[in-house]
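Asker: Take this sequence and fold it.
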Amino acid sequence: MERGVVMKSDIINSVDRALEILLTIYENNREMGISELSEQLGIYKSTVFRTLKTMEERGFVRQNPTTKNYWFGTRIYAIGLSIREKMHLQDVIAPYTRRLYEQCHEIVNVSILENSIGDFHQSIIIHKEFGDKNLLFVNQPLGSSTPCYCSSVGKCLLAYTKGLDFSIYKTKPMERFNERTINSYESLMESLEDVKRKGYALDDEEREIGLTCIGAPIIGRDGSAVAAISVSGPTSRMNDGHIDEKIEMVVKTAWEISKEFR
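Answerer: Here you go, the predicted structure:
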C-alpha cells in the first residue's frame, strides 16, 4: 500500500461517527439535538447519544441544560484558539493588551472558560502582558487556571457565557481562600447579577489578600463571552484613588477586542 493512501479497513467507525457529528453541528452553525443528528446522519439515536456523551466527557461538546441540544465545548474552543494563535491571534490581541499595560502598568491577563464536567468552572490564562516591576508580585503563568467564582475574569465569564449549568455550586462546597471569598450559591448569583449590571467585575482580595483585579468580558457575535480581560496589581496601587479610571480602561479595551470577534 502506498504511503498516504487510506484503506477502508483503516477507518475506525466510532471516531468517524464522532467527527461526522462535529462537522454536522459546524455546518448547521447552531445547537442540535440527538433526534435531528440521528436523522441527518442516518445513525441510531442510541449511538448518537453515546457518542455525544463521550465527547461531552472530554469537553468537545456541551449540552444546553435548557434546550437539551448540543454545541461545541470549551476543548474545541481551546484548540481553535491554539490554531488561531499560530495564525497570528496574538497579533490581534497584543496591541490592545500592550496599550492597556502601558496605561496602568499592572499585569494584564486574557482568559477563557474551561467547563469541566462535575467540577467548578475554571478560567485559563491564554495571553498576558507584564513588566519588570511585576516580576516579584503574584504573576500566574500562561495556561494556569483559577476557580471562576473567586476571580474577576472568572465572574465575567460566568455572567456572560450563555447556557451554563450552575447546579454544581449548590451541591459542592466552594473552597474559601479567605474571609472575602464567595462561598455560597446565593452570593455567587448575586455577584453575577451585579457584574451584568455594571459590565465589569472586581476581585477585591477574594483569591489572594493584597491582590485586586478588574475584569471585563470580551463578547463574540452571538452575545456570549469568548474570553475576559483583567488588570491585576497590589491592592495598595489599584486602590490609589484612580480605580474608576482603571475600570474604564479595562472595559474600553474589552469592548475594542470584542469588535475583533464579530
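
Asker: okay, CA-based contacts and neighbour counts for the rest of this
Answerer: Noted.

Asker: now the helices for the stretch 101-250 of the chain?
Answerer: 152-160, 168-171, 185-198, 235-238, 243-260 (DSSP state H, counting those that start in this stretch).

Asker: Sequence B follows; please return its structure for comparison with A:
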Amino acid sequence: MTEKATGTESRREASRAEGGVQSIMRALTILDRLAECDDGLTLTELAKSVALPPSSAHRILTTLQRQRFVRFEPATMSWLVGVQAFVVGNAFVRSRDMVPLAVPHMRRLMTKTGETVNFFMLDGEEVMCMAQIQSQQMVRAISRPGGGVEMHRSAAGKAILAHMEEEDIVGIVERNGLPRYTEHTIVTTDALRLELANIRQRGFAVDNEEFSLGLRCIAAPIFDEAGTVHAAISLAGPASRITENRIDALGEMVALCGKIVTSEIGGRARR
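Answerer: This is a model prediction of the structure:
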C-alpha cells in the first residue's frame, strides 16, 4: 500500500469516528429534550428543538426505539422516553447508596407528618429531586424526580448551602444571582447569610413560600463520611397545613430523619 493510500484511509477512519461521535451527541440531545416533556414531542417539534432535519431526527429515533430508549405513541403521534432510559438512569440511583437507604426513613416521616417527603442531591449549582414519597392527602406537594431547583429559594438548597464553604457560596451567588420568584424569596446576600446562620443553629431550613406561594418546605442536611453535605431530606406541603406554629415541631422531625440517614450511610456532622 502506498503512502498516499494509507493517508487517505486514515482520513476516512477519522471521518467515520467523527461522524460516530456526532451521531451519539445528537442522540443524547434528543433524549434530553424528550426527558423535559412529559407528554412527548412530535417528530416536527423534536426536530425543530434540536435543530435537525426531520429525516435525520427520525433516523436517530428509530435507532433509539430499537434499543427501547424511546417509544412512539401512535394516538398522539408523539415520541417519548422509553423504558431502557429508566433502566440506565435507575442504575445511577442504585450506585448512590444514600437513596435506597433513605427511602424507608422517608416513608416513615411521610406517615408521621402526612406530607410529601423528598430526597434532594446537589447537582452542580442546583438541587435535584432524586426520590419522593408522596403524601396521601388530596392536596399535596409534588416535585418531579429529576427536576432541578435554584438553591437560594428551596429548603433543601439552603440546607446544603448552609454547610458549604464561604467562597463556594459567594461563587454560586455571583454566577447565578438571587432572582426573585415570590415576595418572600431571599434576594440579598446579607439576608442569605443571616438565613444560613439560622439554619446551622437550629438544624433545619425552611422555604417559607419562597419557591411558590402557598407552599412551605422544611429540609435537613445529610452529611457524608467527610462531614460534607451533598444531600437533604425535605418535607413539603401546603402552607395551610404546614403552618408557622407547626414549623418547629416538623423541623425537629425532619432534622432527626436527616441525622438517621446520615448515620445509615456512615456520615458524620461537622463539629
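
Asker: Can you calculate the TM-score here?
Answerer: Overall, the chain-to-chain superposition scores 0.62 on the TM-score scale (TM-score structural alignment, normalised by the length of structure 1); 179 aligned residues with a Cα RMSD of 2.6 Å.

Asker: re the thing from before, what's the closest of the helices of the stretch 101-250 of structure 1 to Thr146 of structure 1?
Answerer: The closest of these to Thr146 of structure 1 is helix 152-160. By Cα to Cα, the value is 7.8 Å.

Asker: Please work out which of the helices of the stretch 101-250 of structure 1 is packed deepest.
Answerer: helix 152-160 (a mean of 30; mean count of other Cα atoms under 10 Å).

Asker: still on that earlier bit, now render the helices of the stretch 101-250 of structure 1 as TSV, adding distance to Leu37 of structure 1.
Answerer: Output for the helices of the stretch 101-250 of structure 1, formatted as TSV (distance: least, Cα to Cα, whole Å):
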stretch	distance to Leu37 of structure 1
helix 152-160	28
helix 168-171	28
helix 185-198	34
helix 235-238	51
helix 243-260	32
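
Asker: Between these, which one is closest to Glu206 of structure 1.
Answerer: helix 152-160 (9.3 Å).

Asker: among the helices of the stretch 101-250 of structure 1, which is nearest Thr97 of structure 1?
Answerer: The nearest among the helices of the stretch 101-250 of structure 1, by Cα to Cα, is helix 243-260 at 7.7 Å.

Asker: Over which residues of structure 2 does the closest one lie when aligned?
Answerer: Per the alignment by TM-score structural alignment, helix 243-260 of structure 1 matches residues 247-264 in structure 2.

Asker: quick one: the matching stretch to chain centroid distance?
Answerer: Relative to its chain's centre, stretch 247-264 of structure 2 lies at 21 Å (Cα atoms, centre = their mean, to the nearest Å).

Asker: So what touches it?
Answerer: Contacts with stretch 247-264 of structure 2, where a contact means Cα atoms under 8 Å, 6 or more residues apart in numbering, come from 98, 101-102, 105-106, 109, 113, 203-205, 218-224, 232-235, 268.

Asker: Now list the buried members of those.
Answerer: Neighbour counting with 16 or more other Cα atoms under 10 Å marks 98, 102, 105-106, 109, 113, 203-205, 218-224, 232-235, 268 as buried within these.

Asker: Do a quick rundown of the strands in the stretch 101-250 of structure 2.
Answerer: 116-123, 126-133, 148-150, 205-208, 215-223, 229-238 (DSSP state E, counting those that start in this stretch).
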